[in-house]
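Enquirer: test case, fold it:
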Amino acid sequence: METVLRPAAVIGGSLVVTLLAGWLLDLLLRRADARHPETPLWGLLRRCRLPFQVVLCTSLLRGSYRATRIFPHHAFVVGRILTLVLIASAAWLAVHIATAIVDSTYARYAAVARDDARLRRVRTQVTLIQRVVTAVVVVVAAAAMLLTFPPMRTVGASMLASAGVLGIVAGIAAQSSLGNLFAGLQIAFGDTVRIGDTVVVDKEWGTVEEITLTFLTVRTWDERRITMPVSYFTSKPYENWSRGGAQMTGTVFWHLDHSAPVDLMRDRLQEILKEVPEWDGRGSGLVVTDTTPHTVEVRALVTAKDADDLWTARCAVRERLISWLVTHHPYALPRVTTSEAATRPRSGTGSDFRLRPDGYAV
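Expert: Here you go, the predicted structure:
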């Protein structure tokens, strides 16, 4: 009878204490969250209830499993398993606590921040800090779990003798990974590119969607994702349209006939821009920028608050002005001349040639 009651009492008592402690912790965090609505920290810490209960239950069982006298011949193995579970659950709890603190800090800052560019920079830094902390905790936990095995300690001691050679070899092998790691930290704290920035890389326009310690993801306008190592942004040139402010100036080009009514086009451009909500009103203009034997190049300038609105404004101006020319001034559109070429006049005083009605000499 004792062989049944003793294990049931130890295991059951550990579970009851764990459940009560988890309920009490959740109750205290809920009350703290209600008293301090200015910070989401206490509400975020409620996510730590499950890892906290696992840590507590494993600790209680680790300290009392010998009293249960279950599998006495395998007590060492059971103790080793509980130790490994305890280390893993403690790392799980540490990651949740660190994540709650980081998310709470960012949420409080975002609630009072007015500068969108600075907010995106802080978001990038916070995300990378969170990933670094998670990686460090996982590595430390894995090392601690390996060191619980005595053979691993012996191997570690023997490896220290050749640590210099192994360090050189590992450094050469992990050169690319380490380069990306330091590049990620440089991006986070150097403020060169941030989550939400509009960039042009390899002739692809998109928005930075995710930045990790090793790679960066750009979401293009057609919903594709371009993934590239973060070292690209520290070693090669790229365009960052959000740097120094999101406002942008764009151009729209037309190739028209030499008879195009440029003055009327300027007036029509202003009328069109007043009907385009994406135009921010900062500037506009229309000029002839180039000429060829057959056409003239006309350029319009439009401004917008960001790259997305600029693209929409440029498309609207291009489409509406072309429609206006087709409807009211079709002669301004480029055309191919198919009339006969003028003949070269014969030498003389000019009385030996005449002009045709269309103006060509014969």
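
Enquirer: make it CA atoms for all contacts and neighbour counts henceforth
Expert: OK.

Enquirer: buried set for stretch 191-200?
Expert: Across stretch 191-200, burial judged by 16 or more other CA atoms under 10 Å covers 191, 193-200.

Enquirer: which residues sit against it?
Expert: Residues from elsewhere that reach stretch 191-200 (CA atoms under 8 Å, 6 or more residues apart in numbering): 120-121, 123-124, 187-188, 205-211, 233, 238-243, 307.

Enquirer: and these, which of them are in strands?
Expert: 205-211, 239-240 (DSSP state E).

Enquirer: now list the buried members of those.
Expert: By 16+ other CA under 10 Å, those give 205-211, 240 as buried.

Enquirer: show me which of the residues you listed is closest to G164.
Expert: I211 (33.0 Å; CA to CA).

Enquirer: OK, contacts around the closest one?
Expert: Counting by CA under 8 Å, 6+ apart, I211 touches 124, 127-128, 184, 194-195, 217, 230.

Enquirer: here is a second sequence; please produce its structure as well for comparison:
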Amino acid sequence: MQEEFLKIPSNQSLLYVFGGLLLMVLIYLFTIMVLRKIGKDPNYLLPPETVKKISLPLFLILLSFLIRMGSLRELLGLEDFGAWFRKVSTLLFIVSFTWLLIRIIKLIKQLVIRNYDVHSPNNLKARKVYTQFTILERILIFLIIIMATGVALMSFEEIREIGISIFASAGVAGIIIGFSAQKMIGAILAGIQIAIAQPIKIDDVVVVEGEWGRIEQITLTYVVVAIWDKRRLVLPTTYFIEKPFQNWTKTTADILGTVFLYTDYKVPFEKLREELKRILESTDLWDGKVQNIQVTNATGSHVEVRALMSAKDSPTAWDLRVLVREKLITYLQENYPESLPHSRVFLKDERKKELDKN
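Expert: Below is the predicted model:
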């Protein structure tokens, strides 16, 4: 047996092995050359790191073909371990091909979303594309990993037989697992529905559970909302399918802001409108679209005045509302103090009334 192991391989086997190595190197170099050439062409716009990211999994795929060659086993004197070589080659191919597919999906996502700026003021389309590709990327990666794991396990005959026997005798266990996984499956389906219907998108301004914030992250099973005070609200994806919530940027980023003032009946409305116009025209927070003063209510003690204004997005609208509220109150204090709300008391002098009668 030792003599057979140390037997010198034939020239034909050596030629096959070196020929296979040479072919693998040539294919690898040709593929890298083509990718680099495409990356320099502005019509294709491949990211500069494309070659680096797919070179290793591509090399492992070619290596798996080399390991499967019978001439390599003959050259190493390991003909008796052919089954092990084939098994290693199969597993290496599955892992490396899965790795390559995941890298390609990520590169495609980068190619698409880099043409859209999520941080621009008018970023509705960018947020739509970014949300769709982020969720779809995770769904595809999840499915690819599940399928690759299944194919890898099915390559083992022993595991395949064990799996068949388990499935044949685990009816009750399957029902229990099905009920246990119901919520998880529902969350995944909700994530897919969000990716398609898009009730929310990345960077959307929402009000959920009484909290104002922005959609920071969307996964298959949960959504992270960044609250204005830097807290994070984590909600299941099913929440945005089953429960009502406010989305301030569903169709457009611009929004109307309101400021309510409670004044006396002596308030000069036209002067207040002129002052609102002057305030808005003096700040960059106003987008120049909407500005108005309206009397929305009147009670026995005060008049409710609503100042209406528009801004490019909700954070800007908040700052604009704060500014307008402060400026209008200051304007009334300095110019029309009698317009500030106050209570009136009327005193009647009964003695004077009797003297007047006499």
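
Enquirer: can you pull the TM-score for these?
Expert: Between these two chains, after superposing, the TM-score reads 0.80 (TM-score structural alignment, normalised by the length of structure 2); 344 aligned residues with a CA RMSD of 3.7 Å.

Enquirer: I'd like the buried ones among the ones in strands among the contacts of stretch 191-200 of structure 1 as a markdown table, with distance to A316 of structure 1 appended.
Expert: Putting those into a markdown table (distance: CA to CA, whole Å) gives the following:
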| residue | distance to A316 of structure 1 |
| --- | --- |
| W205 | 20 |
| G206 | 21 |
| T207 | 22 |
| V208 | 26 |
| E209 | 27 |
| E210 | 31 |
| I211 | 34 |
| N240 | 24 |
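
Enquirer: going by distance to R80 of structure 1, which of the residues you listed wins?
Expert: Out of those, the member with the shortest distance to R80 of structure 1 (by CA to CA) is I211, at 38.3 Å.

Enquirer: burial count for the equivalent of D306 of structure 1 over in structure 2?
Expert: In structure 2, the residue matched to D306 of structure 1 (TM-score structural alignment) is D313. When neighbours are counted by other CA atoms under 10 Å, D313 of structure 2 registers 21.

Enquirer: surely D313 of structure 2 and D254 touch.
Expert: Yes - counting by CA atoms under 8 Å, D313 of structure 2 does reach D254; the two are 4.5 Å apart.

Enquirer: between these two, what contacts are shared?
Expert: With CA under 8 Å, 6+ apart, D313 of structure 2 and D254 have no common neighbours.

Enquirer: quick check: which helices or strands does the longest strand along structure 1 pack against?
Expert: Assignment by DSSP E gives strand 279-291 as the longest strand of structure 1. Packing contacts for strand 279-291 of structure 1, counted by 3 or more CA pairs under 8 Å, 6 or more residues apart in numbering; DSSP states H and E, involve helix 262-274, strand 296-304, helix 307-328.

Enquirer: between the ones you listed, which one is nearest to V102 of structure 1?
Expert: Relative to V102 of structure 1, the nearest member of those by CA to CA is helix 307-328, separated by 30.6 Å.

Enquirer: that closest one vs structure 2, mean deviation?
Expert: With mean CA distance after the TM-score superposition for structure 1, helix 307-328 of structure 1 departs from structure 2 by a mean of 2.0 Å once superposed.

Enquirer: and that helix, which residues are buried?
Expert: 307, 309-311, 313-314, 316-318, 321, 325.

Enquirer: can you list those residues in TSV and add distance to A100 of structure 1?
Expert: Below are these laid out as TSV (distance: CA to CA, whole Å):
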residue	distance to A100 of structure 1
A307	34
D309	36
L310	38
W311	39
A313	42
R314	44
A316	46
V317	48
R318	49
L321	54
L325	60
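
Enquirer: check those residues and tell me the two furthest apart.
Expert: The widest separation within the buried residues of helix 307-328 of structure 1 (CA to CA) is 27.1 Å, between A307 and L325.

Enquirer: how about the counterpart of P151 of structure 1 in structure 2, secondary structure?
Expert: Aligned counterpart of P151 of structure 1 in structure 2: E158 (TM-score structural alignment). Three-state call for E158 of structure 2 (DSSP: H, G, I helix; E, B strand; the rest coil): helix.

Enquirer: need the counterpart of A190 of structure 2 in structure 1.
Expert: Looks like A190 of structure 2 aligns to A183 there (TM-score structural alignment).

Enquirer: that older thread, any chance of the ones in strands among the contacts of stretch 191-200 of structure 1 in TSV, with distance to S177 of structure 1 too?
Expert: Output for these, formatted as TSV (distance: CA to CA, whole Å):
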residue	distance to S177 of structure 1
W205	26
G206	25
T207	24
V208	21
E209	21
E210	18
I211	15
E239	25
N240	25
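
Enquirer: closest to A88 of structure 1 among those?
Expert: I211 (26.7 Å).

Enquirer: how about the closest one, what's its partner in structure 2?
Expert: Match for I211 of structure 1 (TM-score structural alignment): I218.

Enquirer: wait, the match of A190 of structure 2 touches V230, no?
Expert: Yes - with contacts counted by CA under 8 Å, A183 of structure 1 reaches V230, the gap being 6.0 Å.
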